[in-house]
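1. Starting from these lines, generate the structure:
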Amino acid sequence: MRHTLLLALTAAAPALAQANPQIDYPAFEALTASVAPQRAQRLLAFDAFKAAAARPGTLLLDARSKDAFQRGHIRGAVNLPLTDFTADSLAAVIGPDANRPVLIYCNNNFSNNQSPVPVKAAALALNIQTFINLVGYGYPNVSELADVVDFHDPRVEWVTG
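-> Next up, the predicted model:
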């Protein structure tokens, strides 16, 4: 009985995968593969990240939850949670220039492994999804903090509250 149900579900999976035209996993896989080489060239060491953040017009985007952002973030960061990404919300935060430099970071850039930056599973680090989403929404000029730093390091300029 169980084996029959599993076979029926497995056979139905391809049809179910295409049932919702608003969800396209094959397109996500293709986007992820196409973004990988670009992301590899856009990883910045901490000092380069700080220098880029100081340039006029650069947006430091924190895609963590609103709650995590309020508990602490890098000075100058703007919060738009990944769960709130839409074409309109991104345009409102980033502005009309799709080539505006956008810098991102996530919990896994910090060694503290405590609130507000508990370490996530490496393969599920927020930077990965954020990078893919930004490029997928048409923002190609994204760079990502590559290093792991202590948020107590004064160079980070961590803001709480």
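2. Going by C-alpha atoms from here, please, whenever you check contacts or count neighbours.
-> OK.
3. Where do the strands of this structure begin and end?
-> For the chain, the strands defined by DSSP state E occupy 43-44, 59-62, 73-74, 78-79, 102-105, 142-145, 158-159.
4. In CSV: those strands, plus distance to residue 125 and mean neighbour count.
-> Shown next, in CSV, are the strands of the chain (distance: least, Cα to Cα, whole Å; neighbours: other Cα atoms under 10 Å):
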stretch, distance to residue 125, mean neighbour count
strand 43-44, 14, 18
strand 59-62, 13, 24
strand 73-74, 16, 22
strand 78-79, 17, 17
strand 102-105, 10, 24
strand 142-145, 12, 24
strand 158-159, 20, 16
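5. another one to check against the first:
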Amino acid sequence: MHRALFARTLVIAPIALVAAATMAQDAPPNPQIDYDGFAQLTNSLGEVRQTRLLDRETFLARAAAEGALLLDTRSAAAFEAGHIEGAVNLPFSDFTSTSLREVIGENPDRPIYIYCNNNFSDNAPPVLAKKAPLALNIPTFINLHGYGYTNVWELGGVMETSEVPWVASGG
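-> I've put the predicted structure just below:
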């Protein structure tokens, strides 16, 4: 009984893989999704990003300067539960040309300072750590550049929320 089932599985599995591959090849390309363009943008920014990491003191001083924007791209709920004082929230999932312009303004050279959950060692709400390759700073940096905002700086290092001017819910 088990041998017959195993033999059928050996025959059916490759057929299913071929059918799935054929269906994927037959799907028309979506002109609104450009994976290759994203990969090229990502690869071109690796070295740039490394030059834009700031220590805590420099980051906080520059983010507080006139004309600078401290941007928190976590969810609205996480932002509301706690964030660095002075931060403005625009969830990453809400990025569009229009929403970015409304928050950042008309000047694409405005200095923008970003941080994410993975800058904090607390690993407690509202800053639960994410997998390192998926830390929100990475796609935020890439997307801001992709939308034409290239004066982006990032909080470097790991610290506790108590090491920055943290505003908790209701504060």
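6. How close are the two chains, by TM-score?
-> Once superposed, chain against chain, the TM-score is 0.94 (TM-score structural alignment, normalised by the length of structure 1); 158 aligned residues with a Cα RMSD of 1.2 Å.
7. ok so, going back, any chance of the strands of structure 1 in TSV, with distance to residue 20 of structure 1 too?
-> What follows is the strands of structure 1, written out as TSV (distance: least, Cα to Cα, whole Å):
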stretch	distance to residue 20 of structure 1
strand 43-44	35
strand 59-62	30
strand 73-74	37
strand 78-79	30
strand 102-105	31
strand 142-145	30
strand 158-159	42
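8. closest one to residue 114 of structure 1 among those?
-> Residue 114 of structure 1 sits nearest to strand 73-74 of all those, at 13.2 Å, using Cα to Cα.
9. residues in structure 2 matched by that closest one, start to end?
-> The aligned range for strand 73-74 of structure 1 in structure 2 is 83-84, by TM-score structural alignment.
10. got the contact list for the matching stretch?
-> 72, 164, 165, 166, 167, 168 (Cα atoms under 8 Å, 6 or more residues apart in numbering).
11. swap in stretch 130-146 of structure 2?
-> Stretch 130-146 of structure 2 is touched from outside by 41-42, 45, 49, 73-74, 92, 114-118, 129, 150, 152, 154, with contacts defined as Cα under 8 Å, 6+ apart.
12. Find out how far that stretch is from the centre of the chain, if you would.
-> Between the centre of stretch 130-146 of structure 2 and the centre of its chain there are 3 Å (Cα atoms, centre = their mean, to the nearest Å).
13. how about it, which residues of structure 1 does it hit?
-> Going by TM-score structural alignment: stretch 130-146 of structure 2 matches residues 120-136.
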